[in-house]
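Undergrad: This is a predicted model, with the sequence first.
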Amino acid sequence: MTLLDDVIEQASDGDASAMLRKLMIVAHRLGADSLLAWVKAELNGYDTKSSVPDYRGPFAVTVKAHITGPFGAQAPSTLTRAGTPDYFGGLFEVSFSEPLAVMEGYATSGDGIVYPWDPLAIGLYNGWIQDGRVPFVEGWGVFSAQRAVSPGTFQGIVDVVRTRALELALDLQADFPEAGEKHGPTVTDPAVQEAVTTITNIIYGSVTGLAQGHTVTQKVRVAAGDLG
């Protein structure tokens, strides 16, 4: 049984983190730096939310709030993005940089996970209410707010990683069944390099740049799946 067999088996029905650790060995033995970087990021978490692949966000989410009004009145509510400045769109979106194991835990959390607004953001939103920029009940304001994420969102992320790892292992196995084994093929073989590059681009999604070097200037967009 090869490492690729193990990846395929665990991607289908098994421990996702164990699957990625096996895939790390495959990537290391292939010498596939971009694939290795993806696996490490999924295992350890991404450095910043701006570096995450598109399947990790940003996602538009519901913002649940606790609002207060005259004479101490209180009520639950939801907040709208309508009227808010475009550069504050992140208040109504979430991206996930946490390790995949954390995503799996969130997926079984029952009611899901909430990300509270910073008090500064609440103050800004109340200012927009007072300025009449956002629609709101007259005389009321926001006391607290949080972005709510359902367990299904996290399960979707885990499923994407599983599926893409499975596709990668199956594609490699079809042409290079010894990939990932000791003394197996590496990316020094042009055919292996092409296969790994294609797979890595599919994993990360849409590509906005394909060249490297300080003398290169490009304007290009390649859609995910557009291998031609």
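TA: Cool, the structure landed. Residues are numbered from 1 along each chain as shown.

Undergrad: contacts and neighbour counts: CA atoms only from here.
TA: OK.

Undergrad: Just give me the longest helix of this structure.
TA: helix 151-175 (DSSP state H).

Undergrad: Please identify the buried residues of that one?
TA: By neighbour count, and taking 16 or more other Cα atoms under 10 Å as the criterion, the buried residues in helix 151-175 are 151, 153-159, 161-170, 172-173.

Undergrad: Okay, residue 199 and residue 65: tell me how far apart.
TA: Relative to residue 65, residue 199 is positioned 42 Å away (Cα to Cα, to the nearest Å).

Undergrad: what's the closest non-adjacent residue to residue 116?
TA: If you skip the residues right next to it in sequence, residue 116 has residue 146 as its closest partner in space, 3.9 Å away by Cα to Cα, 6 or more residues apart in numbering.

Undergrad: Neighbours of that neighbour, how many?
TA: By other Cα atoms under 10 Å, 22 other residues sit near residue 146.

Undergrad: Helix, strand, or coil at it?
TA: For residue 146, the secondary structure call by DSSP: H, G, I helix; E, B strand; the rest coil comes out as strand.

Undergrad: how distant is stretch 48-66 from the center of its chain?
TA: In terms of Cα atoms, centre = their mean, to the nearest Å, the gap separating the centre of stretch 48-66 from the centre of its chain is 8 Å.

Undergrad: Second structure for comparison follows:
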Amino acid sequence: MADDVVLRDLRNRVLDEDASISGLLRMCVMLSSLTGSESLRSWAQAELRGYNDDVDLPEYRKLALPLYIDSQSGPTLVRGQQISVFAVPRETRSAFDGPVQFRQAIQELAELANSDDGSIAISRPGFAEVAALWTSQLGMFQQVDRIYHQVSRSAIAGMVDVVRTTLVELVADIAVGVPVHELPTRARVNAAVNVNVYGGSQDDNSITVGSNSGVVGQGTGSLQSQTNGVASEHLATLIADLRVASESIADEDDRADVNQAIDDLETSVSVDQPDVAVVDRRVRSLRRLADSIGGALVAALSSEGARLALAAAGVGI
């Protein structure tokens, strides 16, 4: 099977509502191997296997959920009583900090979403200890049996659906403009994961050039001033300086990632009405690469000329 068939199959199946999310994620693992994208591999494998405790979760896997207790007071049993976190002993409130994190594999979440229960009780580390301490502070014949959150099946189904939507957005950004019999670059795939999984939607940063009328060229020195755009001599100089700086990067993969980031920045500032939010994301992406690689790229991004150029686009560095 040709390597490009994986992307074609993924592109064809990702909109099929009957296609298994786990199956689509496994195809992403294969695509990550073919393109060399560790970002895509890490995300797809984490969704398939579950997220380790030391891994930052995407925001869609975090939910703020109400708190409940089951308790006893003499012969009276109380079940499913919703409480405020301020009702628990003050010294234990740190156990309730932050939203509830769902680190399970996507298949486990899908099965929970399809379970017969209307809502699902979820405990967190330390809840049993808090219940025991709280009980010790109550009067005779009073007891806190259990502390837990409750999440509805629909909320879990929503998380699963976000993963499916993210897959659609990823494949769209990865495949747009890529010839049918070719694969996207590692840099393109990494950028799509970083934006869609961790940073929101991504704009279309490809440009098809026909004649030289009203278009923006690609490559060194090709940034053109537009009638209503923010492209300027400062921006053209910055792009040229960044490309010169990228030539000093020894590692071929790092150099390819930087050149892709420079292309993305050039595209974002060269349209008639640049989206400041998009330009800002491109600059921050380039800054992260510069911070990890160092050298001339950091100097080019930190220069007074860079500050003036990006200020013209409404972005600070």
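TA: Here it is on my side, so go on. This one's a predicted model, so the numbers in the text were calculated from it and none came from an experiment.

Undergrad: And the TM-score between these chains?
TA: Between these two chains, after superposing, the TM-score reads 0.72 (TM-score structural alignment, normalised by the length of the first structure); 198 aligned residues with a Cα RMSD of 3.3 Å.

Undergrad: what do we get in the second structure for the residue nearest to residue 116 of the first structure?
TA: Residue correspondence to the second structure (TM-score structural alignment): residue 146 of the first structure is matched to residue 148.

Undergrad: Give the full set of residues in contact with its match.
TA: Shown in contact with residue 148 of the second structure (Cα atoms under 8 Å, 6 or more residues apart in numbering): 67, 68, 69, 121, 122, 123, 124, 127.

Undergrad: if we go to 6 Å?
TA: Contacts for residue 148 of the second structure were tallied using Cα atoms under 6 Å, 6 or more residues apart in numbering; they are 67, 68, 122, 123.

Undergrad: Quick one: map residue 36 of the first structure onto the second structure.
TA: In the second structure, the residue paired with residue 36 of the first structure is residue 41, using TM-score structural alignment.

Undergrad: you'd agree that match is up against residue 32?
TA: Yes. Using Cα atoms under 6 Å, residue 41 of the second structure is in contact with residue 32, at 5.3 Å.

Undergrad: if you look at the contacts of residue 148 of the second structure, which of them are in strands?
TA: Using DSSP state E, the subset of the contacts of residue 148 of the second structure located in strands is 67, 68, 122.

Undergrad: Distance check, the aligned partner of the first one in the first structure against residue 12 of the first structure.
TA: Read it as residue 67 of the second structure. For residue 67 of the second structure, the aligned residue in the first structure is residue 63 (criterion: TM-score structural alignment). The spacing between residue 63 of the first structure and residue 12 of the first structure, counted by Cα to Cα, is 34 Å.

Undergrad: residue ranges for the strands of the first structure, please.
TA: Counting by DSSP E, the first structure has these strands, from start to end: 59-60, 62-68, 74-79, 93-94, 113-116, 141-149.

Undergrad: average distance between the longest one and the second structure?
TA: After superposition onto the second structure, the mean distance of strand 141-149 of the first structure to its aligned counterpart is 2.1 Å, using mean Cα distance after the TM-score superposition for the first structure.

Undergrad: Which helix or which strand is home to residue 282 of the second structure?
TA: Residue 282 of the second structure is located in helix 276-293, with elements delineated by DSSP states H and E.

Undergrad: buried stuff in that helix?
TA: Applying a neighbour-count criterion of 16+ other Cα under 10 Å, the buried positions in helix 276-293 of the second structure are 278-287, 289-290, 293.

Undergrad: Over to stretch 74-84 of the first structure?
TA: Along stretch 74-84 of the first structure, the positions that meet the burial threshold by neighbour count (16+ other Cα under 10 Å) are 79, 81, 84.

Undergrad: Can you tell me the centre-most residue of the first structure?
TA: In the first structure, the centroid-proximal residue (Cα atoms, centre = their mean) is residue 56; its distance is 1.4 Å.

Undergrad: wait, what's in contact with that one?
TA: With the criterion set at Cα under 6 Å, 6+ apart, residue 56 of the first structure makes contact with 95, 96.

Undergrad: swap in residue 99 of the first structure?
TA: Counted by Cα under 6 Å, 6+ apart, residue 99 of the first structure has contacts 42, 43, 44, 45.

Undergrad: Redo those as a markdown table? Include distance to residue 93 of the first structure and neighbour count.
TA: Written out in a markdown table, the entries for these read as follows (distance: Cα to Cα, whole Å; neighbours: other Cα atoms under 10 Å):
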| residue | distance to residue 93 of the first structure | neighbour count |
| --- | --- | --- |
| 42 | 21 | 21 |
| 43 | 23 | 20 |
| 44 | 22 | 15 |
| 45 | 19 | 19 |
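
Undergrad: Could you list which of those belong to helices?
TA: When helices are assigned by DSSP H, the members of the contacts of residue 99 of the first structure inside them are 42, 43, 44.

Undergrad: Just put these in CSV and tack on distance to residue 21 of the first structure.
TA: Conversion of those to CSV gives the following (distance: Cα to Cα, whole Å):
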residue, distance to residue 21 of the first structure
42, 10
43, 8
44, 11
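
Undergrad: Just give me the closest of those to residue 204 of the first structure.
TA: If you rank those by distance to residue 204 of the first structure using Cα to Cα, residue 42 comes first, at 11.7 Å.

Undergrad: For the residue nearest to residue 76 of the first structure when sequence neighbours are not counted, which residues are in contact?
TA: If you skip the residues right next to it in sequence, residue 76 of the first structure has residue 66 as its closest partner in space, 4.7 Å away by Cα to Cα, 6+ apart. Contacts were defined as Cα under 6 Å, 6+ apart; by that measure residue 66 of the first structure touches 75, 76, 143, 144.

Undergrad: ok, of those residues, which one's closest to residue 129 of the first structure?
TA: Minimum distance to residue 129 of the first structure across the contacts of residue 66 of the first structure is 12.6 Å, recorded for residue 143 (Cα to Cα).

Undergrad: list the contacts for the closest one?
TA: Contacts here follow Cα under 6 Å, 6+ apart; on that basis residue 143 of the first structure touches 66, 67.

Undergrad: how close does it get to residue 50 of the first structure?
TA: In this structure, residue 143 of the first structure and residue 50 of the first structure are 29 Å apart, going by Cα to Cα.

Undergrad: Need the counterpart of residue 171 of the second structure in the first structure.
TA: Here residue 171 of the second structure is matched to residue 169 in the first structure, going by TM-score structural alignment.
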